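Colleague: predicted model and sequence below, questions to follow.
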Amino acid sequence: MTAAASVVRYEGFSVSNHPENARVQVVTLDKATIDRFEELSSKWQVQALEYKPFNRFAVADALDKCCEGQLGKFLVKTMEDRDAGAFLLEADEAAQKAYVNTEEQREAFVKLATAISHLIGLPNFDSMAGKYYARFTVRNEDNSDSYLRQAHRRMELHNDGTYVNERTDFVLMMKMAEENMEMGDSLLLHVDDWQDLDKFYNHPMAKQNIRWTAPPSKNIGYSIEHPIFFEEDKNGKPHMLFIDQFAQPENMQQGLYLYEMGESLENESNCSNIRVNTGSMLVVQNHCWLHGRDKFVAHPGLKRELMRQRGHFTR
């Protein structure tokens, strides 16, 4: 690999620090890499990835071979590094210009995201979608039972996987398409950059179980209990599991602790706005990063399609 200014070159891709948050690694795939991957992955339809889980690993291996094995190693290292733990993966400018607004293009995005998720771990079953990934659309009007699809409000900072009984180490969020969009950037806050972390981590409620319940659209028929600071990493630093909407406080102490935490997070000046372009994906270590989304500017033709994969590390 070679370095030029703040950009580091690898085989088939380059890496730089994100201008809004240096913890976030910007991984840019060369157009030649994208073209070669599409050629190698053309033998698999998306349905073949959905029906046969081992095909997903073959797709991941195909992408890694396009980068001489360097991409997978870099992504795993990034996710294992608490000081980073996040990357924005995108294609270079030439490849982005070649994108077209078709279902065939979006299926190519599914393959790419599948390759990335299987290079770093294993996606969990997504109960909302009934498969290992979920595709959903945000429109100008919505009557859903969660903030996920509601365009005209800020989706507060949170961790995923708070209401399921399986580990959620990473979250992958990919933009599949968008029309008439203004604002709506992703929001990111690293746990270690939260200025009130010590206050809440050393609070008497920090290690007490709280009950978490999902709304009907999530297709989760149970509640679970766990504390917000549910474990420490190998260096003794806290991992978090928090989302304001699905917490079910059972007394005044829990309720006020959750309320004050939510207020602190939403007023944190170290929160970063990260723009994700169509065909790009943001991947975060779920227990070290809180994520959210800024509100959109209203427009009758507003439409954004997103894909989500959430899973656990396997190495």
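Modeller: Cool, got the structure.
Colleague: going by C-alpha atoms from here, please, whenever you check contacts or count neighbours.
Modeller: Noted.
Colleague: distance check, the residue nearest to residue 161 when sequence neighbours are not counted against residue 267.
Modeller: With C-alpha to C-alpha, 6 or more residues apart in numbering as the measure, residue 168 is the residue that lies nearest to residue 161, at 5.4 Å, once sequence neighbours are left out. Relative to residue 267, residue 168 is positioned 26 Å away (criterion: C-alpha to C-alpha, to the nearest Å).
Colleague: the two: who's more crowded?
Modeller: When residue 168 and residue 267 are compared for neighbours, residue 168 comes out ahead with 23 against 9, by other C-alpha atoms under 10 Å.
Colleague: for the helix or strand hosting residue 54, packing partners?
Modeller: Take DSSP states H and E as the rule and residue 54 turns out to sit in helix 53-66. Applying 3 or more C-alpha pairs under 8 Å, 6 or more residues apart in numbering; DSSP states H and E, we find helix 53-66 packed against helix 31-41, helix 46-51, helix 70-80, helix 103-120.
Colleague: Three-state assignment for residue 268, please.
Modeller: The three-state label for residue 268, taken from DSSP: H, G, I helix; E, B strand; the rest coil, comes out as coil.
Colleague: for comparison:
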Amino acid sequence: MAYHVQSQNLCVKPTPYSNRLLQVTISKEGVAQFLKEIEIYPVQALEYKSFLRFRVAQILDQICDHQLKPFLERALGDRNAGALLVNPEGINRAEQGDEMVKIATAFVHLIGRSNFDQMTGQYYARWAVLNTDNSDSYLRKPDKPLELHNDGTYVNEVTDYVLMYKIDEQNMEGGDSQLLHLDDWEELDKFYNHHMAKRVMRWAAPPSKNVTQDVYHPVFEADSHAKPVMLYIDQFAQPKDYEEGVYLADLGDSLESSKHKLSFPVPVGQFLLINNLFWLHGRDKFKPHAGLRRELMRQRGYFSFSTNPFSRYKNFKNF
């Protein structure tokens, strides 16, 4: 399906990195109009009153001539696409972080709802990567790559989408975003048809995630069209035996060595929004620098227009 949308405030076209990854631009005038109309809703209001997240989504869609919502549903549900690089023009400075939260909130609440993020206690998470780090996962470690994975592997919530927003960066070299579409992975058939692919395994998070309950699900499932979908992360898998451990180690090596892995910079003020079921994401390591700093924002949640095949493993509550 070809995606070329052009209106007064919305433009969609393929990126140079992949035809599957679409560049979505909201005009500077459209962004300014959106932020003006939602001045009455500070971020705290969006935190306290969850229905206001849908109100700001409605306003953004109106500014985009009601083309944004149907486009997002089509593109994010399309297995041949499912990944967006979004540029809200004119919002690209760290002091505009609250505006970025509002823009991200509007986007994702056109397609579903963001889950509670236990790491920060809100429906979104903001954090910084610095030159030195003593945390208990690779999320904040600049000298290590964040290997390809899916989000939502260790929580009892359906995670259909992931949004990753770059708020700020200083003294940065390296740290490119990385993506891999399942259908472009050379050894998908080998691992999907392996007898371990559907075995229910245990997944557990470190203390910083503020999740105390282990979850259980397989690495692979099939969607409504019998296509493979995935729920995997290297850091939080807890194999119970040799067979599970070797399968997971081989799978991780295969993902990282794929020649179809995309690697590209995301400019400050832009964000990635991907279908979490058939796209994996990660990050390359940074070159050390005493003043290194990158601030990020995350939202992840469920689609309201489709069903997730992993939901039978989850204690998911419909709203």
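Modeller: Thanks, I have it. Every value quoted in this text rests on a predicted model; they were computed, and no experiment measured them.
Colleague: the helix holding residue 54 of structure 1 corresponds to what range in structure 2?
Modeller: Under TM-score structural alignment, helix 53-66 of structure 1 corresponds to residues 50-63 of structure 2.
Colleague: show residues contacting the matching stretch.
Modeller: Applying C-alpha atoms under 8 Å, 6 or more residues apart in numbering, the set of residues contacting stretch 50-63 of structure 2 from outside is 9, 30, 33-34, 37-38, 41, 45-46, 67-69, 102, 105-110.
Colleague: with stretch 92-102 of structure 2 instead?
Modeller: With contact meaning C-alpha under 8 Å, 6+ apart, stretch 92-102 of structure 2 is reached by 35, 43, 56, 91, 165, 167, 168, 268, 269, 270, 297.
Colleague: likewise stretch 220-240 of structure 1?
Modeller: Contacts to stretch 220-240 of structure 1, defined as C-alpha under 8 Å, 6+ apart, come from residues 127, 159, 163-165, 191, 201, 206-214, 241-242, 287-288.
Colleague: and the buried ones among the residues you listed, selectable in ChimeraX?
Modeller: Buried members of the contacts of stretch 220-240 of structure 1 can be picked out in ChimeraX with the line below, counting by 16 or more other C-alpha atoms under 10 Å:
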select :159,163,164,191,201,206,209,210,211,212,213,214,241,242,287,288
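Colleague: can you tell me what residue 132 of structure 2 aligns to in structure 1?
Modeller: Here residue 132 of structure 2 is matched to residue 141 in structure 1, going by TM-score structural alignment.
Colleague: check the secondary structure at that match for me.
Modeller: Under three-state DSSP, residue 141 of structure 1 falls in the coil class.
Colleague: which ones are touching it?
Modeller: With contact taken as C-alpha under 8 Å, 6+ apart, residue 141 of structure 1 is in contact with 150, 151.
Colleague: make it 10 Å
Modeller: Residue 141 of structure 1 makes contact with 149, 150, 151, 152, 298, 299, 300, 301, 302, 303 under the criterion C-alpha atoms under 10 Å, 6 or more residues apart in numbering.
Colleague: how about those residues in CSV, adding neighbour count and distance to residue 311 of structure 1?
Modeller: Conversion of the contacts of residue 141 of structure 1 to CSV gives the following (neighbours: other C-alpha atoms under 10 Å; distance: C-alpha to C-alpha, whole Å):
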residue, neighbour count, distance to residue 311 of structure 1
149, 20, 21
150, 20, 24
151, 24, 26
152, 17, 28
298, 16, 33
299, 15, 34
300, 9, 35
301, 12, 33
302, 18, 30
303, 18, 27
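Colleague: ok, back up a step: can you redo the helices and strands packed on helix 53-66 of structure 1 as CSV with distance to residue 255 of structure 1 and mean neighbour count?
Modeller: Listed next are those as CSV, based on distance: least, C-alpha to C-alpha, whole Å; neighbours: other C-alpha atoms under 10 Å:
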stretch, distance to residue 255 of structure 1, mean neighbour count
helix 31-41, 48, 17
helix 46-51, 41, 14
helix 70-80, 33, 18
helix 103-120, 36, 21
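Colleague: closest one to residue 8 of structure 1 among those?
Modeller: Across the helices and strands packed on helix 53-66 of structure 1, residue 8 of structure 1 has its closest neighbour in helix 70-80 (11.6 Å, C-alpha to C-alpha).
Colleague: what helices or strands is that closest one leaning on?
Modeller: For helix 70-80 of structure 1, the elements it packs on are strand 7-10, strand 13-17, strand 25-29, helix 53-66, strand 86-91, helix 103-120, strand 281-285, judged by 3 or more C-alpha pairs under 10 Å, 6 or more residues apart in numbering; DSSP states H and E.
Colleague: what about the residue mapped onto residue 197 of structure 1 from structure 2, how many neighbours?
Modeller: When structure 2 is aligned by TM-score structural alignment, residue 197 of structure 1 is paired with residue 188. Here the number of neighbours of residue 188 of structure 2 (other C-alpha under 10 Å) works out to 16.
Colleague: is it true that residue 157 of structure 2 touches residue 115?
Modeller: Yes. Under the contact definition of C-alpha atoms under 10 Å, residue 157 of structure 2 touches residue 115, with a separation of 7.5 Å.
Colleague: common neighbours of those two, please.
Modeller: Contacts common to residue 157 of structure 2 and residue 115, judged by C-alpha under 10 Å, 6+ apart, are 301, 302.
Colleague: which of these two has more neighbours?
Modeller: The neighbour comparison of residue 157 of structure 2 against residue 115 (other C-alpha under 10 Å) goes to residue 157, with 20 against 17.
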